[in-house]
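Visitor: predicted model and sequence follow; I will ask about them next.
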Amino acid sequence: YLKGVQRFDAAEIPQPENLSQTLLDLMGSPNLGSRDWITSQYDQTVRTNTLVGPGSDAAVVRVKGTRRALAMTSDCNHRWCYLDPRAGAAHAVAEAARNLSCSGARPLGVTDCLNFGNPENPEIMWQFREAIRGMGDACRALGVPVVSGNVSFYNETRGQAIHPAPVVAMVGLLEDASTRLESGFPSAGLTLLLLGDAGEPSIAASEYLAQIHGREAGAPPPLDLEMEKRLGELLRGLAGRRLLASAHDCSDGGLAVTLAECCLVGPVAVGAHIRLPEYERADAALFGEASGRVLVAVVPAQEADVAETARQAGVPCTRLGTTNESGRVRIEGPGDHGLVDLALDDLQRAWSAALPEMLE
């Protein structure tokens, strides 16, 4: 089936006339909307040890009586795993490790929950085999062992199997809990940098393509595991030196969704203004997806130090813009061409209402 679903030509996809509305639609979609409707219904404090709760790239829990803390995250992009099971499963491991590094934690180990359809179907069994191979590729490259897991087969309704979903849960360690990072921008007046490749990502296999255009097609983006390893080491080193104010993995929904999330999930809502590098398609620059990208906020006085450290690590570093007190998210293209201009209140309403409107 891969030949059919991976066949994709971006030129056939029309670009939206209103990119601001497109961002609102994505923020209010089931896969990207706030999970607060769920997480607010259970105890998040873990015997008063929770340092970072739901909403960041990883939860962080202190190890009482020590300076240490454990960071925890889980990941799986079922669409990528359907379009390429081996690549999709490898991406799940890489993103989990990246999320831990965004919190300042060193990945320690993986457990998994491998969810598939009927293994008596050769196609499903092939998906299962390829997913395991992909997880193995990434775990070996990143030096993270799989310590436990389980398998759930026969997930079907009327003979229709779910997309393969090898969910990866990963635990990491912070030697000093006070160096932990969160996703949200903590204040105005910070410089925003993109760590990782700033080239134009693809809309193939993206959340944007599925939600806005109703298509699941194309192949997942390329995954450079050596770059992922360097990026993780860089993030943990910068966090340990207290050079970052926040860090957020750029994944589902692309850079525009990542920026909006960072503006909304901090201690207070913070505005932002960024300018994108050259691009061929505005929708790809905003909502296209790629691996190995992290949006970080830094104090302006430390921007040069962060950029030089990234250069020495072999990780691209691109200045995008700043945080501010405007109460808006503004994204421009080259030549001050306006692409997105939205009030934080409108983004918050769309993002917060995603699950309640669907479930209540």
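Guide: Everything's here; your move.
Visitor: for the rest of this, base every contact and every neighbour count on C-alpha atoms.
Guide: OK.
Visitor: and Trp37, what does it touch?
Guide: Leu355, Pro356 (C-alpha atoms under 8 Å, 6 or more residues apart in numbering).
Visitor: let me fix that, I meant to ask about Pro222.
Guide: Pro222 sits in contact with Ala290, Ser291, where contact means C-alpha under 8 Å, 6+ apart.
Visitor: want to compare, so here's the second one:
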Amino acid sequence: MTNAEPTLDPAVTPDVVAEHGLIPEEFERIKKILGREPNFTELGIFSVMWSEHCSYKNSRRELKKFPTTGPNILVRAGEENAGVVDIGDGWAIAFKMESHNHPSAIEPFQGAATGVGGIIRDIFTMGARPEFCLNSLRFGPITEPVRRDSNASPAQIEPMKSSKIAANRRLFTGVVSGIAHYGNCVGIPTIGGEIYFDESFEGNPLVNVFCLGVLRHEQLARGAARGVSNPVFYVGAETGRDGLAGAAFASRELTDQSREDRPAVQVGDPFKEKLLLEACLELLARGAVAGIQDMGAAGLTCSTCETASRAGSGIEIDLAKVPKREPGMTPYEILLSESQERMLIIAKRGKGNIVREVFEKWDVPCAEIGNVTDDGMMRVRNNGVIAAEIPAKPLAEEAPLYSREAKALRKTAPFDLATAPKIDNHEALRQLLGDPT
């Protein structure tokens, strides 16, 4: 491996390392992987790929306790962009649930909307046509607390501050609107969901979105950079500075200063996503794709190193060829941008003309930016000059894993039916049937 070319980027100091959410032990591990100190761009790459949002370094040991195999499992959890299960007669379903908590806490409408967009892309990346979405939401209280104990005095009941209620309502309204807006514009309905309000979610909502798609077994696509010399295409929206380092942001603790992180929240365009969806499914149907990957968390960084790692190959791209929405973007910004509605496609050799033809038909930007290599490296050039050079597998799969201290939840008080509001059973059933979601 050759050293990456020096750039005019800031020096990599202990303070800069800490600002990227990396601890000293992780930085030492990075130096061992590279055999040298990383430059500023490479540090940013590791910071997003080794964030909790991308690597699950704090939760992976717990997640591994869940079963992931079975006779009907075609793609198990964690293996690809979504799980795939055989449902018989040559048909399968692809589905996934993912969170967008931190972005939704800062910018509820866009945070939730882009969460929907990302989960939809994960489904059609597998070759499936998305059919519907669901959601699971948690917020702080949006109404004044109701006194259940008639013997308690007002002084014994801590009143909910009106400002907190207003903030929770703003989050609730924005998140629900964002989910509905994106799904409706793409044409994928949200058919149901569940919601819960509790003080423990005050200012830190949980926004989980689920999407399911249907495909034939033979339509199953993979996110792997296979085939040395196969061309690599960037398709979808141009890259901008929105969502910059969003994966690292999504892994941080929320604070009162988080409002300053609004630029880390992505901005979605569901109408462009609809075009991207149809173009990708048509291209897959024409047999021109060797591998396909969504540019979600960590954007171009994640899509390149993960596809190379899965295939045991390498990948080389030139950032000068990436479609950009803003002038003067640095390699750091291009690689860490999380602009929405973008995909990476590894085309079969000799099929590049089909890729261009399909995306021109759907009026979606398309550019050949690199090729698959056989050296296991994620190599990034900018106008031919190396900006980053990192072994793909350690970057994508060898983040340090941690076992964090855990506390058992306090036991909740038993539900007392006598405290439930009185309602006519027939009327309750009528309301439920009329509005099941």
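Guide: Alright, I've got the coordinates. Everything numeric in this text was worked out from a predicted model, so none of it was measured.
Visitor: could you look up the SS state of Glu357 of the first structure?
Guide: helix (DSSP: H, G, I helix; E, B strand; the rest coil).
Visitor: cool, and Val93 of the first structure?
Guide: Val93 of the first structure ends up helix, using three-state DSSP.
Visitor: what sits against it?
Guide: Counting by C-alpha under 8 Å, 6+ apart, Val93 of the first structure has contacts Asp75, Met135, Ala138, Cys139, Val168.
Visitor: skipping adjacent residues, who's closest to Ser326 of the first structure in space?
Guide: Counting by C-alpha to C-alpha, 6 or more residues apart in numbering, Ser326 of the first structure lies nearest to Gly271, which is 5.4 Å off, once chain neighbours are set aside.
Visitor: which residue in the second structure lines up with that neighbour?
Guide: Matched by TM-score structural alignment, Gly271 of the first structure corresponds to Gly314 in the second structure.
Visitor: which of the contacts of Val93 of the first structure are still contacts in the second structure?
Guide: Contacts conserved in the second structure for the contacts of Val93 of the first structure, using both residues aligned by TM-score structural alignment, their matches' C-alpha atoms under 8 Å: Met135, Ala138, Cys139, Val168.
Visitor: select only the buried ones of those in PyMOL?
Guide: Filtering these down to the buried ones (16 or more other C-alpha atoms under 10 Å) takes a single PyMOL command:
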select buried, resi 135+138+139+168
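Visitor: in JSON lines: the kept ones among the contacts of Val93 of the first structure, plus distance to Val93 of the first structure and secondary structure.
Guide: Shown next, in JSON lines, are these (distance: C-alpha to C-alpha, whole Å; DSSP: H, G, I helix; E, B strand; the rest coil):
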{"residue": "Met135", "distance to Val93 of the first structure": "6", "secondary structure": "helix"}
{"residue": "Ala138", "distance to Val93 of the first structure": "6", "secondary structure": "helix"}
{"residue": "Cys139", "distance to Val93 of the first structure": "7", "secondary structure": "helix"}
{"residue": "Val168", "distance to Val93 of the first structure": "6", "secondary structure": "strand"}
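Visitor: so which of the kept ones among the contacts of Val93 of the first structure is the closest to Ala58 of the first structure?
Guide: Taking C-alpha to C-alpha as the measure, Ala58 of the first structure lies nearest Val168 of these, at 12.9 Å.
Visitor: residue in the second structure matching that closest one?
Guide: By TM-score structural alignment, Val168 of the first structure lines up with Val209.
Visitor: pretty sure the match of Gly271 of the first structure sits against Gly376.
Guide: Yes. Using C-alpha atoms under 8 Å, Gly314 of the second structure is in contact with Gly376, at 3.9 Å.
Visitor: so those two - more neighbours on which side?
Guide: Gly314 (29 against 20; other C-alpha atoms under 10 Å).
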